[in-house]
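# the sequence and its predicted three-dimensional model are supplied below.
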Amino acid sequence: MKRTNKTAVSYYLLSVLVPMLLMVGLYAMLQIVPFGRHNLLISDLGTQYMPFLAEFKRQMAQMNFSTYSFSLSLGGDILPLAAYYLISPFNLLLLFWSNSQLPVVVGYVIILKIGAMGLTMAHFLKTRQPEYHFSALIFATAYSLSGFVAMNFYNLMWLDALIFLPLVILGLERLFLKGRPGLYIWMLVATIFTNYYLGYMSCLFAVLYAISLLIKWKQPQQSWWQLVVHWRQAIWQFCWASLIAGGTTAVVLLPSLLGMLKTGKKTIAATSFYPTPQFGWEVLSQFQVGGSHYTQRLIHEPTLFISTLALLFAVYYFCLPTIRRQAKWSNGFLIVSLALSFWVTTFNTMWHMFQQPEGFPYRNTYLMAFVLIKIAYEASIEPIGKRQTKRLVILIVGCLLSIGQLALYYGPHVRGVQKQSLWLLIGLMVLASVIFAAWQKGARWQPWVIGLGAVLTFSELVINGRLTTTKLPMGDQVVYAQQYQRQAALFEQLERQTPDFYRVNNQAILLKKAFKEPYYGYNDALTFGQYTLNNYSSTLDERMRTMLVNLGFYSKNARRINGIGHTVLTDLLFANQYDLIAKQGQVVTQPHKTLGLGFAVNDQLAHVALKAHEPFENQDRIMQAMTGQTTPFYQYNQLDLQAQKRRQITFTTQVKTSGYAYLYLPQQNLSKLKVKINGRTHKVPIELNGTTIIGLGRYQKGQQLTLTITSRQPKAFRKIQVASLDQAHFDQAFDQLAQQRLKIDLKQLSADNGWIAGVVPAKTADQLLYLSVPYDSGWHAQVNHQTVRTRRVMGNMLAVPLEKGTNQVRLVYRAPGLIIGAIISTFSLMTWGLILIKQRRH
């Protein structure tokens, strides 16, 4: 092997291994598996990404690539979720381990992604000069373990964008200089495919970078119009190449867009576009180690750390006389543009897809890290500068960092910023300044200086990583594996004993024993391949969530829905056949009367509109419409005041019917209330920050119920609703509906969630097949081999019109926008192919 090839192999191998080894070192400090029993069951990684990855793994293992899943609450399009979280080639590694070991494998995947970031950045920096400079590895590693990565490494779906960014920019430069857009198109396509959110940011940055290239190449005598005319061919090529890249990803983007329009995120707040500043001078402290840590992940300032040495060289870039003024203006334009995108609320909102992020703010700071590290390396390989220039740079950086610390310590209190030991910060600054001052290309001591610079920078990156992960509430992998097996065995038992479609309201939540943070099991259905009402994701259907809230279910916000608040009636409506309840260390299974996936009902159901804060009335009207009866199913119980204090009120009531009784307190935060039922405190499996139906137990007609409510808010005592279900009336209605239940092929449904087929009888021609499935325009129905239009009932549930007699029903789900997106993607690729053919002919 030639010396050059050996150097290249060593260069690229080290670019991968160094950041990976540093991350392994951080894992060892945190005692993460295999260095201890900790895992990364933290934040959204534990509550969302892990279950989503389990679903991805299940579909891949079963070779079942359905675009619909009944494990997403009552069911939903899985494409928007997959496009945001799951389309990464690194996820294929998950197939080789069991689900109980998934947290361990995810930790390894994160290390591999960070190594890949070092590789692509090292390759990009290699293009800055003809030779291999191992000093580039210092800057490439600083990129792969920058402040953004240290703060967000457990949001692993974002890391792919950082891997591809250097290659996107390299392709963009190649497009302008050589007229070859291939690399730019493919890398931009890969970025958008793996995560369209950061892919959108990379697209915006590509536009800014293209403008910066024009600024860089502008000649002193040229006007801006002449510059555009001179580069018109490259500009035109950049425009159509970007359109082709976007069009190629339409097969993912279009269904994702249509899916996101159904969520609560479609609402745009005007205040998010006010041109107000988002932070002050304390932001300069974020260039130093430990600017923020885990507990500030939802609210923090831009994570700008890139290492002190890289920061010195980034400032040095603008002071070097050997670098053209236009190049400085070019990169200055990028830095100022990105800085404004953080600082001005209007721009920040635009960069975040016209929505202020719910936690993890400033998600585009990885772009600033890229620009600063790029120019830092370019400055480091320039010829020797004057000592006075380096002293000036040290003074400038020292002053800026001092201003940041002074604002942090003596300015107004700000959230999301962490103070660190001033001696630590001063020590790192002094060491970096000494190395920076001694950095001289070609000097005798240069290898030693580079070596010391590497040691300092790598140490600083690890220190920053450790400070950023302060108070990281890691999970217990041993307990997780044990509880996973226990929970899986319970679900397998239910599956064996239940021949029909069913859902499980899992409030036992065995996995929470492995978490240090509160864990509510919202996505356990995805983890175990089960069906439930619970869900927590950014793709939650807002109309479905609102419907469930109007029926009395608990929802913390637009991203969460929980099975707490269910009643005997809603158990029937949503096929909730089992409750899993933790009692004295054991899991108790409580069965309910359900009728599977669907049953025939009167078409009056299509005319029922739900009212806010009236769950009992809503449920009553639904059941009356379904059965054609006028007798109410709920009886409201009259409350007799027994005692009232300043913060406590006690009622008694005589229950009017034999059956379950329920309490509902409209518009109340139940976490601030204390409810006692017959002297016993009512307990819930999770903290309730809103209102929901509270089950009071089962009573006989005439039995006395005593209710005590303690609250600091007097309005909590207003509009108290206590209703009891007439169980005998419900049983009669249940038997009536059971005669017209849908019989389905459960094996086929389990194999492909986007397909429902079965037989249902209808007594009259004006009946509907009610399905325990949310309405979605992607469902296409046939009844007796004739295409029929699906109906939206009950606010957001699916129904199909029936004919009198026996009905053969078949429903197929096609994700909205998927076919059109695929056509656009195919057309885009064909257009690119024709352009390539035309170019080669010329």
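Sure, I can see it. A quick note: this is a predicted structure, and the numbers were derived from the prediction, not measured.
# alpha carbons only for contacts and neighbour counts from here, please
Noted.
# let me see the ranges of the strands in the stretch 351-500 of the chain.
If DSSP state E, counting those that start in this stretch is used as the criterion, the strands of the stretch 351-500 of the chain fall at 475-476.
# so where do the helices sit in it?
Listed in chain order, the helices of the stretch 351-500 of the chain (DSSP state H, counting those that start in this stretch) span 365-380, 387-410, 422-438, 446-468, 477-497.
# can you check the stretch 51-200 of the chain too?
Under DSSP H, counting those that start in this stretch, the stretch 51-200 of the chain gives helices at 79-85, 102-126, 136-144, 147-152, 159-178, 182-194, 196-217.
# ok so, going back, looking at the helices of the stretch 351-500 of the chain, which is buried most?
Across those, averaging neighbours per residue (mean count of other CA atoms under 10 Å) puts helix 365-380 on top, at a mean of 23.
# I'd like to know which elements it is packed against.
helix 136-144, helix 147-152, helix 308-317, helix 325-343 (3 or more CA pairs under 8 Å, 6 or more residues apart in numbering; DSSP states H and E).
# name the residues that touch that helix?
By CA atoms under 8 Å, 6 or more residues apart in numbering, the residues outside helix 365-380 that reach it are 125, 128, 136, 139-140, 142-143, 146, 148-149, 162, 166, 202, 205, 302-306, 310-317, 320, 331, 334-335, 338-339, 439.
# gap between residue 231 and residue 211?
The gap separating residue 231 from residue 211 is 11 Å, by CA to CA, to the nearest Å.
# what sits in contact with each of the two?
Joint contacts of residue 231 and residue 211 (CA under 8 Å, 6+ apart) do not exist.
# buried sites along the longest helix along the chain?
When the chain is parsed with DSSP state H, its longest helix is helix 3-30. Within helix 3-30, the residues that count as buried by 16 or more other CA atoms under 10 Å are 7-8, 11-12, 14-20, 22-24, 26-27, 30.
# can you give the distance of it from its chain's centre?
Put simply, helix 3-30 sits 30 Å off its chain's centre (CA atoms, centre = their mean, to the nearest Å).
# check it against this one:
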Amino acid sequence: MKRRKLLWYLAAAALPLLFLVPVFWWTGLYPLGRNTLVWCDMRQQVMPLLMQLKDLLAGEVSPFYSLRAAGGMNLWGVLFFFVSSPLSILVLFWEKADFFLLANLMTLLKISLCSLGCFWFLRERHPALEPQWSMLLSAGYALSGYTMLFYQNSVWLDVMAVMPPLYRSACAMTRRGGGWGYLFWLTVLLMLQYYLGYAVLLFLILWAAAAALLEVPYGERGRFALRVGCFTAGALALSAPVWLPSLFEVMASARTVNVVASIAGGRWFTRLYTTLSFLLCSAALLPAAFLSLRRRSIEKSWVRAEWLLFLWLLLPLVFDPINKVWHTGSYQAFPVRYGFLTALLLVSLAAAGLTEIGEGHTRRGGFTAACAVLSAAALLVLLILRGHFVELFSYVKSLWVNQTAFLWLAAGAAGLFFAAVLILLLHFGGGLSRRVLCGGFAVLLLLQSTLFSAAFIGAAARDGSFLEPIAALEGRIDDEEFYRVKTDRKLFDVNLIGGIGYNNLGHYTSLTREDTLYTLKRLGYSAYWMETGSHGGTLVTDALLQNRYIIRNRADSALTARQIYSNGSYWLYESACRMPFGIVTGADAESISELPDLPRAMTGARAAETLLGLEETVEVVRPEPDVTENLFSGIGEDGRMTLAPASGAKSALMVYHLSVGEETTLYFDCFDRTSTALSEPVNGSFSIWVNGAQRAASYPSQRENGLLCLGTFSGEDVRVTVRVNKSVTARSMGMFGITSSSVERLLEARTGEVSLTAEQNRIEGTASSGAAGTLLFLPVPYAEGWQAQVNGRTVTPLRVLGGFLALPLEAGQNAVSMRFIPEGMALSLAVAAAALLLLALAFLLRRAGVSPPVPAGRAALVLLVFLACLTAQLTSILPLALHWLF
């Protein structure tokens, strides 16, 4: 018996993978080919972070802090946002160059776990349903719209796998007793993905209120509310070491928004083509769910509760203000992040409906009709895939389903829906047995999986071998001192530099610090949305921030003597300009708290001069164009410059004829403001050619909006042609030049000997100072969580130059020691320890037969009603009212 039960569980885990075979084979996805399904967030964030996790597990990176991202950042919240899955341990057994293939394997395993978790839920929640039906419905859950649209956020599938046992454990609390399973699974979910835990908590409040009203006997409602409240609070406390430090990190990030303004602004309706596509992915299961509306099913109180919750979760699919509430106030893409809840309720309702249908008998005519219906559905799906496959690619290209793709997906979904209706009618008409009906649904789910996985997974298939030459750059630098690596332009996703083991300024996740992002942008480095790039900057800022090595995707004959490595795809060069890691400065902390308000090419130079006690050492020239054509230029009262075509022509020209003597690096800039906008108004303003070769077709852009390096020249004539494509107003705009000799003079300045090492979450060493009151400037981003000691005395790190660190020094030799512990970690550990003690005490009291007093239950019920009313308002009327009013 146990062996047969195990076989059913194994079959449930394997079935969704079998449903994916046609698309994986057709598109050559690994393991049936050599293509990867990685794109979007999995490519930009998950895979590079898994590379860092591999190094973390090898002891090279601290879980608290990483110098390999954004110049240095709190890694704790990032890990538990992207790579906290237990399956991430697989990185230990794969080479980084093959991680894009590993992603396929991890995704398949997670889909399998989603089916397994749902199968367990259905066997417990719907014991009268045959295991073959439970197996099919579990596969439908695992291959629902949530998986199809959001598998790129890999750990979200882990949450999807955990939700069925969590919901089953929650439902068990409607009967007297229980709750420990609920405590376990909720704690696991909150530790896996604290962000999605927010939506789960909203759902659990609504579920608890519906269950108390419809399922729990009147006299037990207080005890039920108390159980739910205590175990939910216990799970929050036990998981606090994950979510509380992460919350502090989120609050310091550039991702925070004004929630009221976000909800009030925007649109009434969601992007329906995308949100409704989420539902289309379960089209074949909808008729089965509707069966639960029949009297024999709907009379059950828990079925009514699930229908209420399911319909409630349809509201955010349609109304954008409500949708934003489920996303903590705002979102950019992935608009149904809570959709695993909707999918699970749909599967549960389908199970309730299918449980009540009779056995029936198969007749020849009924079987033939069923075959005809299924064949028609198959033909429709094949015709859509054969004739319109490329038209289904819109989501993979833009993160949104366009109208054309939606209409074809809707046509396929409609065919599957009506096919399911027809075979159900054949069963009720006495033409199909329950077993044959189950087989018919298996065919429909296979067709459904093929259609939607082709559109959302197969469409992403591409050769993943481009990671190999990038991974080959790892370990090519032999340098014992602290250094960073940059790229000369955006060559690949910015997180990959840290992924291959190099400290750098680039980073892209939702936890990028706001002050770091804005500071780097003002220093001339490329940045947009939540992404900081290592490319951009000047010779001075590169030296100041320890960018000692540069990756290019082409050979540079001028740098041959400084070449470190090349694999034919990428070249690694050493920079000629270096500054020590750490500068002893006599500058007053208040005077250097912010960056100077200057054009970006001058900002870093003047900041470095201030730190070194110099004035105008770095020569920054600002040539004017020798020839202009159809150009209007002007400067407003606020100091911002405007360039625009003067007449009706579409563009204007500026031509610079430069006779460069001593070695000079030329830059072009167009920068107006710091923001997290996906696209700035200044974007696309210029096209630039240097000596006839195009340097930028559209500058600034998302990929390149820092200072644009035009090259280093000496003893030659240089011709730079700039086409002004549109009217543009900016604070920093035009051409700049920096002479190498002036930078060398700056680098020769010394104000104190510094010898520091920086590894993982620690910075240690010595710094000498000629007088008390001096500061040690460190090119490391400021963040709450740094703890510092100077000569054994605790000191408070200071925030300088907009977003960097400085420590106060004493006269003479100073022993410096710093370490980073995420803000809130100590508090959260204390909360978790206290929760463990209280839960242990509660367990012992329960074993001893001690029950909580009745007033406690009443108070818990009042609190539940209050929270439920508040949550119901937040997820329905209130956001719509805010949008309408403001």
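Now that the structure is in, tell me what you want to look at. Every value quoted in this text rests on a predicted model; they were computed, and no experiment measured them.
# ok so, going back, redo the helices and strands packed on helix 365-380 of structure 1 as TSV? Include mean neighbour count.
What follows is those, written out as TSV (neighbours: other CA atoms under 10 Å):
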stretch	mean neighbour count
helix 136-144	30
helix 147-152	24
helix 308-317	24
helix 325-343	18
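# nearest to residue 458 of structure 1, out of those?
For these, proximity to residue 458 of structure 1 was assessed by CA to CA; helix 136-144 is nearest, at 7.6 Å.
# tell me what angle the longest helix of structure 1 forms with helix 136-144.
Per axes from the mean of the first three to the mean of the last three CA atoms, to 10 degrees, the angle that helix 3-30 of structure 1 makes with helix 136-144 is 40 degrees.
# now the angle from helix 3-30 of structure 1 to helix 102-126?
Using the same axes, to 10 degrees: helix 3-30 of structure 1 against helix 102-126 is 140 degrees.
# next secondary structure element downstream of helix 3-30 of structure 1?
strand 38-39 (DSSP states H and E).
# next SSE after that following strand?
Next along the chain after strand 38-39 of structure 1, taking DSSP H and E as the criterion, comes helix 43-44.
# just tell me the aligned range of that next one in structure 2.
Taken onto structure 2 by TM-score structural alignment, helix 43-44 of structure 1 occupies residues 40-41 there.
# report the separation between residue 424 of structure 2 and residue 138 of structure 2.
From residue 424 of structure 2 to residue 138 of structure 2 the distance is 19 Å (CA to CA).
# what about residue 628 of structure 2, how many neighbours?
16 (other CA atoms under 10 Å).
# same question for residue 74 of structure 2.
30.
# one more: the one 10 residues further on?
Under the neighbour criterion other CA under 10 Å, residue 84 of structure 2 is assigned a count of 20.
# same check, this time on residue 645 of structure 1
The burial count for residue 645 of structure 1: 8, using other CA under 10 Å.
# same thing with residue 508 of structure 1?
Neighbours around residue 508 of structure 1, by other CA under 10 Å: 21.
# try residue 59 of structure 2
Neighbours around residue 59 of structure 2, by other CA under 10 Å: 11.
# just residue 786 of structure 1 next, same as before
Neighbours around residue 786 of structure 1, by other CA under 10 Å: 10.
# same check, this time on residue 203 of structure 2
By other CA under 10 Å, neighbour count at residue 203 of structure 2 equals 20.
# counterpart of it over in structure 1?
By TM-score structural alignment, residue 203 of structure 2 lines up with residue 205.
# same question for residue 158 of structure 2.
By TM-score structural alignment, residue 158 of structure 2 lines up with residue 160.
# so that match touches residue 191, yeah?
Yes: between residue 160 of structure 1 and residue 191 there is a contact under CA atoms under 8 Å: 6.9 Å.
# ok, these two, which is more surrounded?
Shown here are residue 160 of structure 1 and residue 191; by other CA under 10 Å, residue 191 has more neighbours (31 against 25).
# quick one: map residue 746 of structure 2 onto structure 1.
Checking TM-score structural alignment: residue 746 of structure 2 goes with residue 733.
# ok, how many other residues are close to the spatially closest residue to that match that is not a sequence neighbour?
In this structure, residue 733 of structure 1 finds its nearest non-sequential neighbour in residue 627, 6.6 Å apart by CA to CA, 6 or more residues apart in numbering. Residues contacting residue 627 of structure 1 under the criterion other CA under 10 Å number 19.
# what's the answer for residue 829 of structure 1, then?
Other residues lying near residue 829 of structure 1 total 16 when counted by other CA under 10 Å.
# OK, contacts around it?
So residue 829 of structure 1 contacts 244, 248 (CA under 8 Å, 6+ apart).
# mean per-residue distance, the helix or strand hosting it to structure 2?
Using DSSP H and E, residue 829 of structure 1 sits within helix 818-841. Superposed on structure 2, helix 818-841 of structure 1 shows a mean distance to its aligned partners of 1.1 Å (mean CA distance after the TM-score superposition for structure 1).
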